[in-house]
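>>> Got a predicted model here, sequence first, then my questions.
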Amino acid sequence: MASGSLTVVGTGVRSISQITPEAREAIESAEVVLYGVADPVTAEWIRTHSQRSQSLADFYEVGLARPVVYQKMVDAIMEPLRSGKRVCAAFYGHPGFFVTPSHKAVRLARAEGIEARMLPGICALDSLSADLVLQPVVHVT
């Protein structure tokens, strides 16, 4: 089994306020952090809390098909894993919802005998559910 490991985490939907303690620890302890986040505050937080980091947003190019972009992201995640690094891949929201590269990287790492896990994150559905609960009930007669 290779000595590297992959931890995929979610950063939540509200800047850094929704990063779980478990995700924070994964980001801070990883040798390499690759991230695809939606806001500059979270990106800066990751850069200051990781040993070495790279934005996965750099792979988006005008005219490049999404499957090609996602494969480039997976390749970027797998490269340091294959050289034995502890890697954290951080994605906006929950890394298991609508994040193709997270699933592909976990499957590929495991197929290559590399330890890989995905931690939960807060997603848009969680925020929507909370918002709906707080809305007053309106009765129409």
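Looks like it came in fine.

>>> hey, let's count contacts and neighbours off CA atoms from now on
OK.

>>> residue ranges for the helices of this structure, please.
Taking DSSP state H, the helices of the chain run over residues 21-29, 40-49, 66-82, 100-111, 124-134.

>>> Please produce JSON lines containing these, extended by mean neighbour count.
What follows is the helices of the chain, written out as JSON lines (neighbours: other CA atoms under 10 Å):
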{"stretch": "helix 21-29", "mean neighbour count": "18"}
{"stretch": "helix 40-49", "mean neighbour count": "16"}
{"stretch": "helix 66-82", "mean neighbour count": "18"}
{"stretch": "helix 100-111", "mean neighbour count": "18"}
{"stretch": "helix 124-134", "mean neighbour count": "11"}
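
>>> Tell me which of those sits nearest to Cys88.
Among these, the nearest to Cys88 by CA to CA is helix 21-29 (6.0 Å).

>>> Make CSV out of the helices of the chain and add distance to Ala89.
Output for these, formatted as CSV (distance: least, CA to CA, whole Å):
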stretch, distance to Ala89
helix 21-29, 8
helix 40-49, 11
helix 66-82, 7
helix 100-111, 8
helix 124-134, 19
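
>>> ok, second structure coming up, stack it against the first:
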Amino acid sequence: MKFAAFLAAAAIALASVSAAEAPRAHLVKARMAEEAGLEKRGSGKLTWYGGGMLSNPACGGSAPGDDELVVAVAQNGGYGSCNQRVELHYQGKSVKATIRDYCDGCAYGHFDATKGLFSHFANLDEGVLTGMKFKLL
């Protein structure tokens, strides 16, 4: 009988310790994610543009060529800005690119890429790739 009472008390004590630790563990995990830069990651889509549309990039400088690793993003879209580097991931492939232009029709996580960059992931005929993962560098 005394042993059963001891086990019950131990179980209650253990449950209260676990409950007290849960919020703290959650805060530690959130802080570690922030420090690791996970807030700079996301998921979106990739489209492509080329030719004359590459002229006069909003970020300045010369017009990039169709084969350069360049993307356009939504202006003030909260997921990259002029001349910032971004790493794009899709189906096991990864490419680093530079943001050089703005895309009027882009929403959060939408990257409009040069033909050369898009071709690293798929044939141009695909047109739109969804589920594109990105990480701002």
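Structure's in. What do you need? If you're wondering where the values come from, they're calculated on a predicted model, not measured in any experiment.

>>> Next, the TM-score between them, please.
The TM-score (TM-score structural alignment, normalised by the length of structure 2) is 0.24; 64 aligned residues with a CA RMSD of 5.3 Å.

>>> circling back: Ala90 of structure 1: which of the helices of structure 1 is closest?
Minimum separation from Ala90 of structure 1 across the helices of structure 1 (CA to CA) falls at helix 21-29, 7.8 Å.

>>> Quick check: which helices or strands does the longest strand along structure 2 pack against?
Ranked by residue count and defined by DSSP state E, the top strand of structure 2 is strand 93-102. When contacts are defined as 3 or more CA pairs under 8 Å, 6 or more residues apart in numbering; DSSP states H and E, strand 93-102 of structure 2 packs onto strand 70-73, strand 85-90, helix 115-121.

>>> ok, 7 Å please
Packing contacts for strand 93-102 of structure 2, counted by 3 or more CA pairs under 7 Å, 6 or more residues apart in numbering; DSSP states H and E, involve strand 70-73, strand 85-90.

>>> Show me what the next helix or strand after it is in contact with.
Of the helices and strands lying after strand 93-102 of structure 2 in sequence (DSSP states H and E), the nearest is strand 110-113. Applying CA atoms under 7 Å, 6 or more residues apart in numbering, the contact partners of strand 110-113 of structure 2 are Gly44, Lys45, Leu46, Thr47, Trp48, Tyr49, Val70, Val71, Ala72, Val73, Cys103.

>>> Now with 6 Å, please.
Gly44, Lys45, Leu46, Thr47, Trp48, Val70, Val71, Ala72, Val73 (CA atoms under 6 Å, 6 or more residues apart in numbering).

>>> which of the helices and strands packed on strand 93-102 of structure 2 sits most buried?
Of these, the one with the most neighbours on average (mean count of other CA atoms under 10 Å) is strand 70-73, at a mean of 28.

>>> Summarise which helices and strands that one is packed against.
Applying 3 or more CA pairs under 6 Å, 6 or more residues apart in numbering; DSSP states H and E, one finds that strand 70-73 of structure 2 makes contact with strand 93-102, strand 110-113.

>>> Beyond the top helix by length along structure 2, next helix or strand please.
In structure 2, assigned by DSSP H, the helix with the most residues is helix 2-35. Once helix 2-35 of structure 2 ends, the next helix or strand along the chain (criterion: DSSP H and E) is strand 41-48.

>>> list the buried ones in the longest helix of structure 2?
Across helix 2-35 of structure 2, burial judged by 16 or more other CA atoms under 10 Å covers no residue at all.

>>> Also stretch 93-103 of structure 2?
Buried residues in stretch 93-103 of structure 2 (16+ other CA under 10 Å): Lys96, Ala97, Thr98, Ile99, Arg100, Asp101, Tyr102, Cys103.

>>> Could you identify the most distant pair in those residues?
Lys96 and Cys103 (18.5 Å).

>>> if we can go back for a sec, what's the closest of the helices of structure 1 to Ser55 of structure 1?
Closest approach to Ser55 of structure 1 among these (CA to CA): helix 40-49, 7.8 Å.
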